[in-house]
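*Asks:* After the sequence you'll find the predicted model.
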Amino acid sequence: MSTSHYLETALGAARAAEAVIRRYWEQGVEVTLKADESPVTRADVEAEEAIREVILERFPEHGFYGEETGKTRADAEFIWLIDPIDGTKSFIRRTPFFSTQIALMRGGELILGVSNAPLYGELAWAERGQGAYVNERRVQVGGVEHLRDAAISLGNVKSLAQGPAWGALGGIVGEVNRTRGYGDFCHYHMLAAGQLDLVVESDLNILDVAALSVIVEEAGGVFTQLDGRPLGLDSTSVLAAGSAGLHAEVSRRLTV
């Protein structure tokens, strides 16, 4: 497996963030609230600073869009999309369902993704045209075509229940083979590896899923917003599937 300079840099940045995260995981960290009342810690901020240092040392002309530090050079051809700890609430409560998300966008197209979940023990990555990997093993979606055979995972169920597609989603859940709610990075890693067939999620932002979308698509899956539109910087929902047929069926039913 060959890696580009971009992927080498992203993996190095993920390792730098992991060192920060593990230190605070072991010693503990104070929690504060942002303006939107979501939690943030020194681990979030310092992990993003570590990522920024690695990336911009190698590519100073690139743009950077971080969860904690905002946007710089937003008009650049290459823009890095960063969530240093996606799943801060899990980190705070000392459960391993959090990850570092690093994606690279070129001219509006997502071309690279790294998803590192150090306490869970999985590092996933993908680059356009190069396949998807979890812990250095190439992975592929399951390819299930029919709801009756599919395993689905739901994320942010509270906001899904408040949305217009809740009734249709209930019908889908009633037809699938298995329903779970793994959440955050975990169900996307599982989808890419053929361990799940559908993921439906709402109340998120592009920094949460940009890297994961590249990983799922390079594993052979389909990754869009709930209404079937491609991901963009303003995306707030996901419909991801392990086959085009399954995605088309669920998308049709959710948007009727």
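*Replies:* Good, I have the coordinates.

*Asks:* Only C-alpha atoms from now on, for both contacts and neighbour counts.
*Replies:* Will do.

*Asks:* Contacts only, for the closest residue to Ile55 other than its chain neighbours.
*Replies:* Leaving aside its chain neighbours, Ile55 sits nearest to Thr9 (6.3 Å; criterion: Cα to Cα, 6 or more residues apart in numbering). Contact analysis of Thr9 by Cα atoms under 8 Å, 6 or more residues apart in numbering lists Val54, Ile55, Arg58.

*Asks:* Structure two is appended below for comparative analysis:
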Amino acid sequence: MDLSADLDFARSLADTADAISLERFRAADLHVSKKADSTHVTDADQAVERALRERIAAERPDDSFLGEETTADSGAEAMSEGHRQWVVDPIDGTANYLRGVPVWATLISLAVDGRPVLGVVSAPALGKRWWAAQGLGAHSLEGELHVSGVTELGDASLSYNSIQQWDDDDRLQALIDLSRKVWRTRAYGDMWSYMMVAEGVLDVAGEPDLRPWDIAALVPIVEEAGGRITSLDGDPGPWHGSALATNGLVHDAVVEVIRR
């Protein structure tokens, strides 16, 4: 399939999102509330998703939409909504956003029959953006993306996002076991860890307790950069509640350590 026009559209959606989110970033009157699952949501999250949903409805009326703030369900039900589905996280890293930490981004993906084939990750407070589409390579504002060539876990650099997440998912011991096998561990957090895998400056990034909109946009970028992204247990696609991205060369070794 030719995804060039869709990729151009997705990048224009990211421009729309950036204009809204940057204007509200560190705003004194930012409105913050809690959702039913006790996670935070800001007026910026809601405004970005509303704007992108309206543009998609107007410019891609035959496509369905899955977004964090306006869609209650995920998983198999989400995949059944249509052949082409836009999956949006208006602000990935809302906790950072509301505290004024610049590590956050809008995630935009197009999934065809449940498989993400296009992704844009736009982090305007960092001055960064990454994008990819199936067969078109992975790119950033600095150029084309390629994963690292590290082949041994003992030489690998890992970002695990949050100890609490791994502990809450009863995987803390697996994380500790993995940390003892890699060269270096850090918790850069959220989408940034996965983009650094695609850039080749990290070799492994992973976390449990995710939803499809947290993962979908990452998949094409990591894969088109030459890497591999699955669930923590090695299942393909963004529908399994977790993510593991690697340069591909160490993927099976990582899964062997952390799989339930």
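*Replies:* Nice, thanks for sending it over. Quick caveat, the model's predicted, so the values are computed rather than measured.

*Asks:* Let me see the TM-score of these two.
*Replies:* The TM-score (TM-score structural alignment, normalised by the length of the first structure) is 0.93; 253 aligned residues with a Cα RMSD of 1.9 Å.

*Asks:* Surely the residue nearest to Ile55 of the first structure is within a strand?
*Replies:* No - under DSSP: H, G, I helix; E, B strand; the rest coil, Thr9 of the first structure falls outside any strand and is assigned helix.

*Asks:* Excluding chain neighbours, what is closest to whichever residue in the second structure pairs up with Pro118 of the first structure?
*Replies:* Alignment note (TM-score structural alignment): Pro118 of the first structure maps to Pro124 of the second structure. Counting by Cα to Cα, 6+ apart, Pro124 of the second structure lies nearest to Asp18, which is 6.1 Å off, once chain neighbours are set aside.

*Asks:* Quick check: which element contains the one you found?
*Replies:* Assigned by DSSP states H and E, Asp18 of the second structure belongs to helix 4-24.

*Asks:* average gap between the helix or strand just after that helix and the first structure?
*Replies:* Next along the chain after helix 4-24 of the second structure, taking DSSP H and E as the criterion, comes strand 32-34. Compared with the first structure after fitting, strand 32-34 of the second structure deviates on average by 1.0 Å (mean Cα distance after the TM-score superposition for the first structure).

*Asks:* what does strand 32-34 of the second structure rub up against?
*Replies:* By Cα under 8 Å, 6+ apart, strand 32-34 of the second structure touches His40, Val41, Thr42, Asp43, Leu98.

*Asks:* of all the residues you listed, which comes closest to Arg115 of the second structure?
*Replies:* Nearest to Arg115 of the second structure out of these is Val41 (Cα to Cα; 27.1 Å).

*Asks:* how many other residues sit next to that closest one?
*Replies:* By the measure other Cα atoms under 10 Å, the count of residues near Val41 of the second structure is 20.

*Asks:* now for whichever strand or helix holds it, which elements pack on it?
*Replies:* Element membership of Val41 of the second structure, judged by DSSP H and E, is strand 40-42. Applying 3 or more Cα pairs under 8 Å, 6 or more residues apart in numbering; DSSP states H and E, we find strand 40-42 of the second structure packed against strand 32-34, helix 94-99.

*Asks:* Other residues contacting it?
*Replies:* By Cα under 8 Å, 6+ apart, strand 40-42 of the second structure touches Leu30, His31, Val32, Ser33, Lys34, Lys35, Thr94, Ala95, Leu98.

*Asks:* Average offset of that strand relative to the first structure?
*Replies:* Counting by mean Cα distance after the TM-score superposition for the first structure, strand 40-42 of the second structure comes out at 1.1 Å.

*Asks:* What residue in the second structure is paired with Lys89 of the first structure?
*Replies:* Residue correspondence to the second structure (TM-score structural alignment): Lys89 of the first structure is matched to Ala95.

*Asks:* List the contacts of that match.
*Replies:* By Cα under 8 Å, 6+ apart, the contact set of Ala95 of the second structure is His40.

*Asks:* Could you check how far the counterpart of Gln85 of the second structure in the first structure is from Thr224 of the first structure?
*Replies:* Superposed on the first structure with TM-score structural alignment, Gln85 of the second structure falls opposite Ile79. From Ile79 of the first structure across to Thr224 of the first structure, the span is 20 Å (Cα to Cα, to the nearest Å).

*Asks:* in the second structure, which spans are helices?
*Replies:* Counting by DSSP state H, the second structure has helices at residues 4-24, 43-59, 76-79, 94-99, 163-168, 172-179, 190-199, 212-215, 218-224, 251-258.

*Asks:* Looking at those helices, spot the one closest to Ala243 of the second structure.
*Replies:* helix 212-215 (6.9 Å).

*Asks:* and that closest one, how far from the first structure on average?
*Replies:* Looks like 1.0 Å for helix 212-215 of the second structure (mean Cα distance after the TM-score superposition for the first structure).

*Asks:* Where in the first structure does that helix fall?
*Replies:* With TM-score structural alignment as the criterion, helix 212-215 of the second structure aligns to 206-209.

*Asks:* and if you look at stretch 43-57 of the second structure?
*Replies:* Aligning stretch 43-57 of the second structure against the first structure (TM-score structural alignment) gives residues 42-56.

*Asks:* contacting residues around the matching stretch?
*Replies:* Residues outside stretch 42-56 of the first structure that contact it (Cα under 8 Å, 6+ apart): 9-10, 12-14, 16-18, 20-21, 24, 29-31, 62, 64, 66, 68-69, 82-85, 88.
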